[in-house]
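A.B. asks: pasted the sequence and its predicted model underneath.
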Amino acid sequence: MSDVKKVVLAYSGGLDTSVIVKWLKETYDCEVVTFTADLGQGEEVEPARAKAQALGVKEIYIEDLRETFVRDYVFPMFRANTIYEGEYLLGTSIARPLIARRLIEIANETGADAISHGATGKGNDQVRFELGAYALKPNVKVIAPWREWNLNSREKLMNYCEEHNIPVDFAKNKKKSPYSMDANLLHISYEGGVLEDPWTEAEEEMWRWSVSPEAAPDQATYIDLTFEHGDIVAIDGQTMKPHDVLSYLNRIGGENGIGRLDIVENRYVGMKSRGCYETPGGTIMLRAHRAIESITLDRESAHLKDELMPKYAELIYNGYWWSPERKMLQAAIDKSQGSVNGVVRLKLYKGNVIVVGRESEDSLFDASIATFEDDAGAYDQKDAEGFIKLNALRLRIAAKKGRLDD
């Protein structure tokens, strides 16, 4: 281990990563650089500086990455209408490539030999962090303490803190949540505790970002979202930066009981895991984006995007953001968004996101053709007969041969 002189640690300031700082120094006899990212998790990140200083860390990076996160990661993902296994909006998954990138950049800036993270050996995050790191710096050394040490319980971690004089008043003075949680501007997730039984309903007190649909206002809320090239650029006519868009939609969505999700998902490492998520802003964004695409995208382009999306979602979930295949798919997705411009009007009501209007100068919707009234010759209905017969030809031939019999 003597070849490791300096390590960059993804540092939250919590119990686990504080223990990791000391453990890295003790185990590897190395200098530790901490990196704390503000991705909109809703908690102050600046206190991590004092905690790191108390642990003897001299190089401390604390960065506000909210704008970068939404503009360069969340928005590109939503251009694809991305959902994993039909439900999950990938709130945790999409944050990991950004953190991995900054870990590598800081390692290069500081001359560090390795990077480290606090992800466990059972989850997806270890894969996401490390696949990203290796894609960006092939020969980087990655240290994953949860795969090396035997401090596999909170009690053992607390004992380690006591033995090594690690300040943990921030852990003692705060009631420990029974859930393992991860938050950023896109979502907050909950795992563990009673959720480990997929039959047990989540406690109402668990949810932090949203009211229950039953407790949401009895009056609907209407909003207009303006899109340019597939991204939301304004709400109710007011231009906003990407992270402000998502913050606003999180607030208004949460107030209307939108965005709660309870799923059992298939982790990349092989196990099934039950998790609960709150993604109010993302839920609104997804519905609105599909609505604006419904009038601006050609049918075959839209259907091809829907065919590509599950693969794209799987790549992000599994940690392949920096892979050539994800970049190839992103290029195709982004190419499709040139005409995805216009305004979508939504009604938010008791957990529901209801599309009530959409308009665009790039709309492909032609009322003169679609009308049930007199179309003045815009569409000759007699043409449908030949169209149907040509498409039925193979079925008719197979039927005559008895191939379609049950």
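C.D. replies: Yep, it's here. Residues are numbered from 1 along each chain as shown.
A.B. asks: okay, CA-based contacts and neighbour counts for the rest of this
C.D. replies: Will do.
A.B. asks: and the helices in the stretch 251-400 of the chain?
C.D. replies: Secondary structure of the stretch 251-400 of the chain, counting by DSSP state H, counting those that start in this stretch: helices at 280-296, 299-318, 324-336, 367-370, 383-400.
A.B. asks: should've said the stretch 101-250 of the chain
C.D. replies: 125-136, 154-163, 169-172, 242-255.
A.B. asks: and the gap between the spatially closest residue to Thr82 that is not a sequence neighbour and Leu89?
C.D. replies: Leaving out its chain neighbours, the residue that sits closest to Thr82 by CA to CA, 6 or more residues apart in numbering is Ala313, at 5.6 Å. Distance of Ala313 to Leu89, computed by CA to CA, to the nearest Å: 9 Å.
A.B. asks: ok, structure two:
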Amino acid sequence: MKIVLAYSGGLDTSIILKWLIEHYNAEVICFTADIGQGEEVEEARFKALKTGASKAYALDLREEFVRDFVFPMFRSGGLYEGYYLMGTSIARPLIAKHLVRIAKEEGAEAIAHGATGKGNDQVRFELTAYSLEPSIRVIAPWREWDFVGRPQMIEYAALHGIPVPVTLEKPYSMDANLLHISYEGGVLEDPWAEPPAGMFRLTKDPWEAPNEPELVEIQFEGGDAVAVNGERLSPAELLTKLNTIGGRHGIGRVDLVENRFVGMKSRGVYETPGGTLLYHARRAVESLTLDREVMHQRDQLAIKYAELVYNGFWFAPEREALQAYFDHVARTVTGTVRFKLYKGNIIMAGRRSPLSLYDKSLVSFDEEGGYDQADAEGFIKLNALRLRVRAKAQPRD
């Protein structure tokens, strides 16, 4: 039997690789997606081969990740449950897409992943796989084996000489990519517990950030960010630069209890410096260029879109249909935003757009601008008509 495993080199997938070989008597091919997690990508490839993989892929998908997944998601303006920028959610369909492709090319009978039976990632991986290859077989060891928790897995790793980055003294798990780093599990499972000191990797503690604010300008064209401080960059380069700028000022930390798709609440801690800057910059440009009703409608639909992305329905027809709407709306998102960053705060310092709907002469207290203030009386009376009728027919107590 031949299996292609989505392999990170972390605790779970390191154990799974060995377990698949032993339990299924299988040839295991590992696939590691480079989506910006750092040097560990090449380390994971070597580790996979050393642990028993017959072949190990390590593909640089950073530009595809930001261009074809992160940027389209950001065009929606969506946040999951008002806070989460979905850094883990949006990476899974990309990984699963290439996992299925490699399985086809290698003639593998199955794919495997390291997501637990309690989490969202199992849904995201498998919904994507079945959307792209309906007959694919999926193996999810967390739903099959006898390990109860990570302490047993650490023992198993020691028994087989497999080095793992998680210890009993530091028992939280991490997931990193160009958009964010997530932390969950272990000591973080208590919502009352503060994240351990020194846990964060992308962002400085805000109180230790520079004592002087920094100005940053972000430029958008036709819906996507294209430049930072006047320098035009590719999507992945742009997000990387914003991560560096935002990170040194402590931008983008989120600690929340969220509702998983499978039905339970979980506590996650995230740091998304560049993504947070992009989100706020986009909204600033949109405040100038989007029609009121379009913006309000977009924001209503963004809630549903965020749920679809979070729950793993990236390749579902309803997400694709909404994407077409958001892409249409985003065509006028062109302009430049200037922020002042200071100790975890994003402070607006200016915004402008050649497509701006903002008309100073209309809104100014010092100019008429073609607006007759007397017209407001009829507008108010028409809107008050039903309220007056109700007040007469059904007086309040």
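C.D. replies: Thanks, I have the structure now. Model, not experiment: these values are computed from the prediction.
A.B. asks: against structure 2, where does stretch 38-58 of structure 1 fall?
C.D. replies: Residue correspondence for stretch 38-58 of structure 1 in structure 2, counting by TM-score structural alignment: residues 34-54.
A.B. asks: ok, stretch 11-27 of structure 1 next?
C.D. replies: Under TM-score structural alignment, the match for stretch 11-27 of structure 1 is residues 7-23.
A.B. asks: residues near Gln152 of structure 2, how many?
C.D. replies: Each residue near Gln152 of structure 2 was counted by other CA atoms under 10 Å, and the total is 12.
A.B. asks: counterpart of it over in structure 1?
C.D. replies: Checking TM-score structural alignment: Gln152 of structure 2 goes with Lys156.
A.B. asks: equivalent analysis for Phe365 of structure 2, please.
C.D. replies: Matched across to structure 1, Phe365 of structure 2 falls on Phe372, judged by TM-score structural alignment.
A.B. asks: can you get me a residue count around that match?
C.D. replies: With other CA under 10 Å as criterion, Phe372 of structure 1 counts 8.
A.B. asks: which parts of the stretch 51-200 of structure 2 are strands?
C.D. replies: Using DSSP state E, counting those that start in this stretch, the strands of the stretch 51-200 of structure 2 run over residues 55-60, 110-112, 137-139, 173-176, 181-184.
A.B. asks: so how far is the third one off the chain centroid?
C.D. replies: The one in question is strand 137-139 of structure 2. 25 Å (CA atoms, centre = their mean, to the nearest Å).
A.B. asks: so where is that strand in structure 1?
C.D. replies: Using TM-score structural alignment, strand 137-139 of structure 2 lines up with residues 141-143 of structure 1.
A.B. asks: once aligned, what mean separation remains between the matching stretch and structure 2?
C.D. replies: When structure 2 is superposed, stretch 141-143 of structure 1 averages 0.4 Å from its matched positions, counting by mean CA distance after the TM-score superposition for structure 1.
A.B. asks: so what's Leu15 of structure 1 up against?
C.D. replies: When contacts are counted by CA atoms under 8 Å, 6 or more residues apart in numbering, Leu15 of structure 1 touches Leu157, Val168, Ala171.
A.B. asks: with distance to His289 of structure 1 and neighbour count as extra columns, can I get these in a markdown table?
C.D. replies: Below are these laid out as a markdown table (distance: CA to CA, whole Å; neighbours: other CA atoms under 10 Å):
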| residue | distance to His289 of structure 1 | neighbour count |
| --- | --- | --- |
| Leu157 | 45 | 18 |
| Val168 | 45 | 16 |
| Ala171 | 41 | 12 |
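A.B. asks: of the residues you listed, which stay in contact in structure 2?
C.D. replies: Among the contacts of Leu15 of structure 1, the ones still in contact in structure 2 (both residues aligned by TM-score structural alignment, their matches' CA atoms under 8 Å) are Leu157, Ala171.
A.B. asks: isn't Pro213 of structure 1 right up against Arg260?
C.D. replies: No - using CA atoms under 8 Å, Pro213 of structure 1 is not in contact with Arg260, being 9.3 Å away.
A.B. asks: who's more crowded, those two?
C.D. replies: Arg260 (22 against 19).
A.B. asks: quick one: what's aligned to that one in structure 2?
C.D. replies: In structure 2, Arg260 of structure 1 lands on Arg253 (TM-score structural alignment).
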